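S.K.: Okay, sequence plus prediction incoming.
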Amino acid sequence: MAQSRKEVWQEICNEIRRGSAHILITGSRGSGKTTLLERLLKEGMLPGGEQAGICSFALRNRDGTPSQIILEDRSDGQQQAIAEGFVPGRGPKVKAEVLDHFGVQAIEHAKSASGCWAVIDEVGFLENASPAYCRALLRLFDQKRVAAVLRKKDTALIGAIRSRTDAVCFDLDNFEKE
């Protein structure tokens, strides 16, 4: 029988207390990845993470289709669009230059922030447009404890993160909602 969300919460908290370097949360769309990450922050389980890291989210048109993907630097709240112009069947036009500059700068802010945690919500496929951003993100895992939400995609970046031996991954699709 699958474990409940209460049990996964307890497992994640135990891993954090044991000193696991990185916590990775994955699952299908709507599985509660971001909600769980935000709860970890709210409950004080990721000291410093509220001011260190990146948050990405979609701005949507009236019909619900995404118009832009925004990247937010948790350190100062600055935001920039990293993708826009969605074409059905082809996806968004990624702004690699924004990831190269603003995205890398946000990761540098996370590295230098006080506290031992950085929070990344989320890592998907857009990041692959910027090798500089991917390198900076992977270096962050060598310098801070990271709690990250990963989309359920097979990309080189997600594969590199998931293959870390110092990371514990929780797939929310394996846990029953309450």
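M.R.: Great, that's in hand. Residues are numbered from 1 along each chain as shown.

S.K.: make it CA atoms for all contacts and neighbour counts henceforth
M.R.: Noted.

S.K.: from the chain's centre, how far out does whatever helix or strand residue 6 lives in sit?
M.R.: Of the helices and strands defined by DSSP states H and E, residue 6 is found in helix 5-18. Helix 5-18 has its C-alpha centroid displaced from the chain centroid by 18 Å (C-alpha atoms, centre = their mean, to the nearest Å).

S.K.: which residues are contacting it?
M.R.: Residues from elsewhere that reach helix 5-18 (C-alpha atoms under 8 Å, 6 or more residues apart in numbering): 23, 45, 168, 170, 172, 175, 176, 177, 178.

S.K.: And stretch 139-148, by the same measure?
M.R.: By C-alpha under 8 Å, 6+ apart, the surrounding residues in contact with stretch 139-148 are 21-25, 37, 46, 107, 110-111, 116-123.

S.K.: Residue 161 and residue 8, how far apart?
M.R.: Shown here: residue 161 relative to residue 8, a distance of 20 Å by C-alpha to C-alpha, to the nearest Å.

S.K.: Between those two, which has more neighbouring residues?
M.R.: Neighbours per residue, other C-alpha atoms under 10 Å: of residue 161 and residue 8, the larger number sits with residue 161, 21 against 18.

S.K.: Leaving out chain neighbours, which residue sits closest to the more buried one?
M.R.: Setting aside the residues directly before and after it, residue 161 is nearest to residue 138 in space (C-alpha to C-alpha, 6 or more residues apart in numbering), at 7.2 Å.

S.K.: so which strand or helix has the one you found?
M.R.: Secondary structure assignment for residue 138, by DSSP H and E: helix 131-143.

S.K.: Let me know the next secondary structure element after that helix.
M.R.: The C-terminal neighbour of helix 131-143 among helices and strands, as given by DSSP H and E, is strand 145-150.

S.K.: three-state assignment of residue 169?
M.R.: Classification of residue 169 by DSSP: H, G, I helix; E, B strand; the rest coil places it in strand.

S.K.: Double-check it against residue 25; I have them as touching.
M.R.: Yes. In this structure residue 169 lies within contact range of residue 25 using C-alpha atoms under 8 Å: 5.8 Å.

S.K.: tell me the SS of residue 164?
M.R.: Under the three-state scheme (three-state DSSP), residue 164 adopts coil.

S.K.: who touches it in this structure?
M.R.: Residues in contact with residue 164 (C-alpha under 8 Å, 6+ apart): none are found.

S.K.: Looking at residue 169 and residue 25, which is more packed in?
M.R.: Taking neighbours as other C-alpha under 10 Å, residue 169 and residue 25 compare with residue 25 leading, 24 against 19.

S.K.: what helix or strand is that one on?
M.R.: Using DSSP H and E, residue 25 sits in strand 22-26.

S.K.: tell me the angle of that strand relative to strand 145-150?
M.R.: Relative orientation of strand 22-26 and strand 145-150, computed by axes from the mean of the first three to the mean of the last three C-alpha atoms, to 10 degrees: 10 degrees.

S.K.: and the helix holding residue 6, which residues are buried?
M.R.: 5, 8, 12, 13, 15, 16 (16 or more other C-alpha atoms under 10 Å).

S.K.: Use this one as the comparison:
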Amino acid sequence: MNNCYLDAEAVITFFRMTGRKHIFITGSRGSGKSHLVNNMLKHMSDSFNLLQSHRTDTPQVVIKSNLVADNKEFVIGVPRTSGINPASKGNNMTITESGFINCAIPAIDTHLDTTPEKLFIIDELGYLESSCIQFQKAVEKLLDNSHVLAVIRKQSTEFLNRICNRKDVLVIDIDSTFEPISCIIMASGMSERFGSNKLIADFNGRSLFENAVSISHFAGFGETLAVTRHDEVVHICEDKNIHFLRHDMPYRNEMVRLGVTRILSDNASSGNPRPQGILFLPSDQPLITKTSLQLLCLTFLYYGDKICRLSYNENAGSPCIFPAGYYDELLNLPEKKGGGFLTKKYPAQVVLVPVRDEYELYDIDTPDDITRLLKYLG
């Protein structure tokens, strides 16, 4: 599966929020690591230096840098002529150390001697790089004295493991990034102030509920479940093959209980571990962005045991993610109460994740609200 869906701006914002010094992007071959890095650089105003390797048609692996010989390419790997192991996952290359000595190491030295304040990009670090001791020492000196954005090949070597485990390094694995989180789309509201079922009201060419489903696709959740009491929503789910749970319960606590019970049951029956967190997505906030939703999820996965929710100017809103430690309480909420009961009960356990635009947190209660948000969209 190609996971180029990861939002570059969300990753950059998350990285800065963590206060880490370096960020490594890893994932399986063809997962879009370099694609993500290139998109990240478009959002960065900082200038940078670059060390880049790639496989040629020869095939050889070559390396180049803007700091060395006008980007001249130097060979760092050639195909093995014997002892090829089909299970070696691309390690059937023999290192050519001269490429590291004449290009990679001088590039790092020049960067540290002239512009250590700049970001240094490495695309990529892998098996060959792990085989050159002098280059390893240069990289670790670079990490000690500058800022690095690197693509890391997804394999285990002593060198790669060592630098990935540094406390100043943030590692983003883009393979199934958000699968540990499940999503419940809340679609059971009675729309009392709206005058009709707002979930099927048109917003910019599709229903509010369909907008919510589209927002849920901003992250590749392990499971997404719509919880509803409305026939119209059920018909949309059936037509678009959306996993849903239909009920006739009157209160919010019952909707939460039913959704959480189904999510946990589905994971148990399929032999999967229960999700690390469950995100509750409202159906009436059509302007939630991909960047904000992914930033919320990245923040949750970073903390692991915190309740995370979107906010604007420290004013908390939705969506909200609850970690597994709160599932029992979600299943036993007081009558008519939703997840907000737990955020008020445990305020010290809540992490607020900022959105850029207050309109992302606006919910639609009346037809005038739709008119106002459409005017905002222009």
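M.R.: Thanks, I have the structure now. Please read all numbers here as calculations on a predicted model, not as lab measurements.

S.K.: Quick check: TM-score for this pair?
M.R.: A TM-score of 0.82 describes the superposed chains when it is computed by TM-score structural alignment, normalised by the length of the first structure; 166 aligned residues with a C-alpha RMSD of 2.4 Å.

S.K.: Spatially, which two of the buried residues of helix 5-18 of the first structure are the most separated?
M.R.: The largest distance within these, taken as C-alpha to C-alpha, falls between 5 and 16 and amounts to 16.5 Å.

S.K.: how about stretch 318-335 of the second structure, aligned to which bit of the first structure?
M.R.: Aligned by TM-score structural alignment, stretch 318-335 of the second structure corresponds to no residues of the first structure.

S.K.: and the nearest residue to residue 309 of the second structure once chain neighbours are set aside, how many neighbours?
M.R.: Closest residue to residue 309 of the second structure in three dimensions, ignoring its sequence neighbours and counting by C-alpha to C-alpha, 6+ apart: residue 320, at 4.2 Å. A count of nearby residues for residue 320 of the second structure, using other C-alpha under 10 Å, gives 29.

S.K.: which residues does residue 320 of the second structure contact?
M.R.: 279, 280, 281, 307, 308, 309, 310.

S.K.: if we go to 7 Å?
M.R.: Counting by C-alpha atoms under 7 Å, 6 or more residues apart in numbering, residue 320 of the second structure touches 279, 280, 308, 309, 310.

S.K.: Quick one: the helices in the stretch 1-150 of the second structure, in order.
M.R.: When secondary structure is read from DSSP state H, counting those that start in this stretch, the stretch 1-150 of the second structure shows helices at 8-18, 33-42, 97-99, 105-114, 133-145.

S.K.: between those helices, which gets nearest to residue 51 of the second structure?
M.R.: With C-alpha to C-alpha, the closest approach to residue 51 of the second structure among those belongs to helix 105-114: 7.4 Å.

S.K.: helices or strands next to that closest one in the packing?
M.R.: Packing contacts for helix 105-114 of the second structure, counted by 3 or more C-alpha pairs under 7 Å, 6 or more residues apart in numbering; DSSP states H and E, involve helix 133-145.

S.K.: coming back round to it: please tabulate the helices of the stretch 1-150 of the second structure in CSV, including the columns distance to residue 265 of the second structure.
M.R.: What follows is the helices of the stretch 1-150 of the second structure, written out as CSV (distance: least, C-alpha to C-alpha, whole Å):
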stretch, distance to residue 265 of the second structure
helix 8-18, 31
helix 33-42, 34
helix 97-99, 54
helix 105-114, 52
helix 133-145, 45
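
S.K.: Minimum distance to residue 214 of the second structure: which of those helices has it?
M.R.: Of all the helices of the stretch 1-150 of the second structure, helix 8-18 sits nearest to residue 214 of the second structure, with 17.7 Å by C-alpha to C-alpha.

S.K.: Which one (most neighbours) among the contacts of residue 320 of the second structure?
M.R.: Comparing the contacts of residue 320 of the second structure by number of neighbours (other C-alpha under 10 Å), residue 308 comes first, having 29 neighbours.

S.K.: Is the residue nearest to residue 309 of the second structure part of a helix or strand, or is it coil?
M.R.: Put simply, residue 320 of the second structure is strand when judged by three-state DSSP.

S.K.: any idea how far it lies from residue 203 of the second structure?
M.R.: In this structure, residue 320 of the second structure lies at 23 Å from residue 203 of the second structure, with C-alpha to C-alpha as the measure.

S.K.: one step back: so what corresponds to the residue nearest to residue 161 of the first structure in the second structure?
M.R.: In the second structure, the residue paired with residue 138 of the first structure according to TM-score structural alignment is residue 140.

S.K.: Can you tell me the number of residues neighbouring that match?
M.R.: Burial of residue 140 of the second structure, expressed as a neighbour count using other C-alpha under 10 Å, amounts to 13.

S.K.: Check the gap between it and residue 22 of the second structure for me.
M.R.: According to C-alpha to C-alpha, residue 140 of the second structure and residue 22 of the second structure sit 12 Å apart.

S.K.: With residue 11 of the second structure instead?
M.R.: Distance, residue 11 of the second structure to residue 22 of the second structure, using C-alpha to C-alpha: 12 Å.

S.K.: for residue 63 of the second structure, same thing?
M.R.: Following C-alpha to C-alpha, the distance that separates residue 63 of the second structure from residue 22 of the second structure is 21 Å.

S.K.: Residue 321 of the second structure now?
M.R.: Relative to residue 22 of the second structure, residue 321 of the second structure is positioned 27 Å away (criterion: C-alpha to C-alpha).

S.K.: With residue 106 of the second structure instead?
M.R.: When distances are taken as C-alpha to C-alpha, residue 106 of the second structure and residue 22 of the second structure turn out to be 21 Å apart.

S.K.: just residue 40 of the second structure next, same as before
M.R.: 14 Å.

S.K.: Which of those two has more residues huddled nearby?
M.R.: In this comparison of residue 40 of the second structure against residue 22, neighbours counted by other C-alpha under 10 Å, the higher total goes to residue 22 at 22 against 17.

S.K.: Report the contact partners of the more buried one.
M.R.: Per C-alpha under 7 Å, 6+ apart, neighbours of residue 22 of the second structure: 147, 148, 149, 168, 169, 170.

S.K.: show me where the stretch 251-378 of the second structure has strands.
M.R.: 277-282, 307-312, 315-323, 350-354 (DSSP state E, counting those that start in this stretch).

S.K.: give me the stretch of the first structure that the shortest one matches.
M.R.: Going back to what we said before, that points to strand 350-354 of the second structure. Under TM-score structural alignment, there's no match for strand 350-354 of the second structure.

S.K.: Outside of that strand itself, list whatever touches it.
M.R.: Residues contacting strand 350-354 of the second structure (C-alpha under 7 Å, 6+ apart): 296, 306, 307, 308, 309, 310, 311, 312, 314, 316, 343.

S.K.: now swap in the second one and tell me
M.R.: Taking C-alpha under 7 Å, 6+ apart as the criterion, the residues outside strand 307-312 of the second structure that touch it are 296, 300, 316-323, 349-355, 358.
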